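**Q** Pasting the sequence and the predicted coordinates here, then a few questions.
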Amino acid sequence: DDDETNIRAALTARRLNPRLRLVLRLYNRRLGQHIEELLDQASAVASGTGPGHAGLDASTTVLSDADTAAPALAATALVGTSKVVQTEGLVLRAVERQPPLPGEVADPGLCTLALLSATSNDPAGADGSEGSGEQGPRLLPDEAAVASATGRGTVVLEQVSYSGPSLPSGRGGVPPFASLFSRRLRWSLAGLVGCVLALAVALMVVTGQHPLYATYVTLLDLFGINDPAYHASTGRQILQLLSGLIGLLLLPVLLAAVLEALGTFRSASALRKPPRGLGGHVVLLGLGKIGTRVLTRLRELHIPVVCVESDPEARGLATARRLRVPVVLGDVTQEGVLEAAKIHRASALLALTSADTTNLEASLYARSV
């Protein structure tokens, strides 16, 4: 558990055996990168070869606790088990495939792990085993054996991917127009637009003017830049007074719209809130060291995530903001926090805080919900 002890052991081991393959656990990731380069250079110098020598297999790999825990946690959230193989960004698991029907083309899969018996009740494989006489499945067969065993099922590695709904990515960090204004403000603006149209229609009926001209005059009255209708008809004067009154009501609505839009743009660079109707996502509790790595891995797999964090200065909030992941700030043990993360429509919960009791309480409460 001590970085210094691990570094001393690695340096000593490299000195005693330059061709040794080293794997270190270091908490400090930046220091680990420098140590990795240093030990690789020491191996090359001690062996009398340059870096990247083809005949030298003395690699150095530095991992942290998060490097080893995050892939298993992310895979468990995806497939419900940590018994998977992960390589080059892929998540693979072993599945059993039945032999193809006559006329179908067999899918070779990524890798065949075993050839099954031809029939489930005949472990010797009487049908289609071609007289092999083997008992039970044949593990790790070669390509020729797989091609010749046409009547037998196989156990293959299958890629696992997320097929549920995905979070909207947005465009360039600009919030959509509907999110700029609240529902109440949008109804206010719609009501004012309706009043303007009604006044324009009334003016057209009273004066007999063209609809476009009547709308233009109504807007002039609305903004108070038209001449008073001293010698006009009574209906025209009433309409002008109503237009001026509505113009007074328009000013606070426009001011509220500007302030609300500025607040929305300001919060666009901050933390996002879970969108309405979100479902099938993963709720991630805790954005510490391991939680941040798990979040990054889940987003690489294109899995929608909603994070819950009680510390507004947590190290993972910057990553969540960069990945545009919704975050709920609050204590998960308090009522309403998990509800804000849409836990009732989530597919998985990852409780990764540093407190065991917090993880336990959050898990029990989420199960009850």
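**A** On my side now, so go ahead. Residues are numbered from 1 along each chain as shown.
**Q** Please make it C-alpha for all contacts and neighbour counts, starting now.
**A** Fine.
**Q** Now do the top strand by length along the chain: everything it contacts.
**A** Using DSSP state E, we find that the single longest strand of the chain is strand 90-97. Here strand 90-97 makes contact (C-alpha atoms under 8 Å, 6 or more residues apart in numbering) with 75, 83-86, 113, 153-161.
**Q** just checking, what packs against the next helix or strand after that strand?
**A** Using DSSP states H and E, the next helix or strand after strand 90-97 towards the C-terminus is strand 112-115. The helices and strands touching strand 112-115, judged by 3 or more C-alpha pairs under 8 Å, 6 or more residues apart in numbering; DSSP states H and E, are strand 138-139, strand 154-159.
**Q** Among the contacts of strand 90-97, which pair sits farthest apart?
**A** Distance extremes for the contacts of strand 90-97: the farthest pair is A75 and G153 at 26.2 Å, using C-alpha to C-alpha.
**Q** Of these two, give the one with the bigger neighbour count.
**A** A75 (24 against 21; other C-alpha atoms under 10 Å).
**Q** Which of the contacts of strand 90-97 sits closest to E361?
**A** Taking the contacts of strand 90-97 together and measuring to E361 by C-alpha to C-alpha, the closest member is A75, at 23.0 Å.
**Q** dropping in the other structure now:
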Amino acid sequence: MTSEGWGTPPVEPISQHYIVCGGNALAHRLVLELVEHYEVPVVVLVPDRTRDHAPRIEQLDGVAAVVEYSSVTEEALRAVRVETARGIALVEGSDQENIHAALSAQGHNPGIRIVLRMFNQRLGSNIERLLRNGTALSGSATAAPAFADAALSRPNSVQVGDRFLHIAYDDDIAADRICVVADRIDRQDLGRIRLLPEQEGDSASFVRLAGEFGDGGPIRSGAEARRATEPAEPAEPAPAGANGIAALQALRSEPAVRIPWRQRLRWRLLDTLRYFTSARLRVVLITALAAVLFSFGVLWYLNGDFAWTFYTSLLDLAGAAQPDQPGTGDNGTGGTWQRVAQVVITFCGITFAPVATAIMVEVLASGRRGQHRTPGAGTRDHVVVVGLGNVGTRVVAQLHDLGVPVVGLESDPQARGISAVRALGVPVVVDDGPLAEQLRRARLKHSRAVVAVSGDDATNLEAALEARAVRPDVRVVLRLFDDSFASHVYATLDNVASRSTSYLAAPAFAAALMGREVLGTLSVFRHVLLIAELPADLGSGLIGLTRHDLEDPGGVRVLAVRLARTPHLHHWNYADRTRPLEPGDRVVVATTRSGLARLNTALTDNS
């Protein structure tokens, strides 16, 4: 096949399949989700078989076909049999290209399910109204909160109703937890983690013990009875540190960023000063202001009248000072030191006018040139974000909205995130030189965390190592695609968090492609839990099922139920496990990727 698809034969006759358009990391993860967890036929449309993740996609088992076209054209859509497909995901290309392709796909197949990646979320919401059966998602918006929260060492949360769900570990778990979401946690071997384990209630052992006494059963001693409730085979001893657990907890408000208000005020004042002045102008202003304050103090000390001193100083600053006249006696200014002070104030007042003019010229000229701000000498306790792509831009915006000082770092001067970050007034370092020098200019020594979210795993790891060489205790958050690579990083580096944008976003895209609503994703180290809401509508397959039918140890846990008669009330840990769902009910579940896929298949078959 050529890159333009000339002479490319269409895919062999196929129907009820799903189409993924793209060859990037998100497309790779999404294809994995569909073929491994949902077990549906997938046809992949890539722009180039030899680049990016396309070669790895082509090697995946379960992919029905891989077709190469440089763009999603009418011819490309016909080649992948869009007219017989059940769904199509557009996860590469610009917003405009994805919108055009979505409308074209709908024209070929009015009933097709469409999921398109959109960076502009407001535009995406409007586009959804044009699509009969479509959803617009942002992969960067889905993943950015996890990176920002990891940088601040606070739990990532998902809002459900009036509560915010988050993951707590070990000693941070409160008594009012909703459920245990992971156990057997060993930070040196993350493969031991067990998600959504089956948790027996406190009465389970007593129920088993009571069974020993029923209908003439043998009566045993207390020690024998206790041994009867234990496993027949002793469990394999867990290594040290492998007994950690993680639990899902609900808060009434989103976890706050603990930054003292005095510190926030100081950041705001320094940022405002740096915005309006350059370093040289700040030196001039500070020197002149110090001289004025000192001279004012001299006048006040010698005169003793604060009001008169203040009045005289204002006149001197305005250039309206009246010198002594010979023979005026006591009506003059006074002694030599008072005269010197007035002269100093007058000359400092004269300098303020041209300095103010220079500030205005500099601000206006910088705005016309579109120049970005650079971090100043007063930058402290900030987060350094390496890479201003889609994810980096979202992370910077979120940290800025939280009131946390942040500095962007980008090697490509043409990166579109630079203008977005500059519009927020965030300092940016743009340089294609050595990464160590870029981090130095970003004032790494005074930072609180480094978030490396460029598109290359090696670059992100390099940023982490360079940061650790300067600050061994700095908090590091990495964007890594390769799971094995991330596991080695976890085992080697302390105080480090690893996230994968595609790993966080792909489950939400896959669920949307299947018509399921995912409220958000929560990270348990490199594992992902989905918080989804399932409506018991006619034809959904949920009607008549109970909580017992839905729950699957290791896959699905029911968190809350919204009854049709009280749609605004979430019944957390709904106690009635035997009540069948009625039309209009909604169920909130925590689920793994495979658990949601199994649930989707079961509900489809049941409907």
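**A** Perfect, thanks for sending it. As the structure is a prediction and not an experimental result, all values here were calculated from the model.
**Q** so of the helices and strands packed on strand 112-115 of structure 1, which one's packed in deepest?
**A** strand 154-159 (a mean of 20; mean count of other C-alpha atoms under 10 Å).
**Q** Which elements pack onto that strand?
**A** strand 90-97, strand 112-115.
**Q** now the first one, how far from the centre of its chain.
**A** By that I understand strand 90-97 of structure 1. 23 Å (C-alpha atoms, centre = their mean, to the nearest Å).
**Q** buried sites along that strand?
**A** Going by neighbour count (16 or more other C-alpha atoms under 10 Å), the buried part of strand 90-97 of structure 1 is V91, L92, R93, A94, E96, R97.
**Q** And stretch 308-320 of structure 1, by the same measure?
**A** Going by 16+ other C-alpha under 10 Å, stretch 308-320 of structure 1 has these buried residues: V308, E309, S310, G316, L317, A320.
**Q** what about A190 of structure 1, how many residues close to it?
**A** Using other C-alpha under 10 Å: A190 of structure 1 sits among 12 other residues.
**Q** and Q159 of structure 1, what does it touch?
**A** Here Q159 of structure 1 is in contact with L90, V91, L92, R93 (criterion: C-alpha under 8 Å, 6+ apart).
**Q** repeat that for 10 Å
**A** With contacts taken as C-alpha atoms under 10 Å, 6 or more residues apart in numbering, Q159 of structure 1 has the following neighbours: V84, V85, Q86, L90, V91, L92, R93, A94, V95, G109, L110.
**Q** ok so, going back, mind putting the buried residues of strand 90-97 of structure 1 in TSV, distance to S132 of structure 1 included?
**A** Below are the buried residues of strand 90-97 of structure 1 laid out as TSV (distance: C-alpha to C-alpha, whole Å):
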residue	distance to S132 of structure 1
V91	34
L92	30
R93	28
A94	24
E96	21
R97	21
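**Q** Looking at these, which is nearest L11 of structure 1?
**A** V91 (34.2 Å).
**Q** secondary structure class for G124 of structure 2?
**A** Put simply, G124 of structure 2 is helix when judged by DSSP: H, G, I helix; E, B strand; the rest coil.
**Q** how near is it to P413 of structure 2?
**A** Per C-alpha to C-alpha, to the nearest Å, G124 of structure 2 is found 27 Å from P413 of structure 2.
**Q** ok, now F206 of structure 2?
**A** For F206 of structure 2, the distance to P413 of structure 2 - C-alpha to C-alpha - is 68 Å.
**Q** same question, L209 of structure 2
**A** Distance from L209 of structure 2 to P413 of structure 2, by C-alpha to C-alpha: 71 Å.
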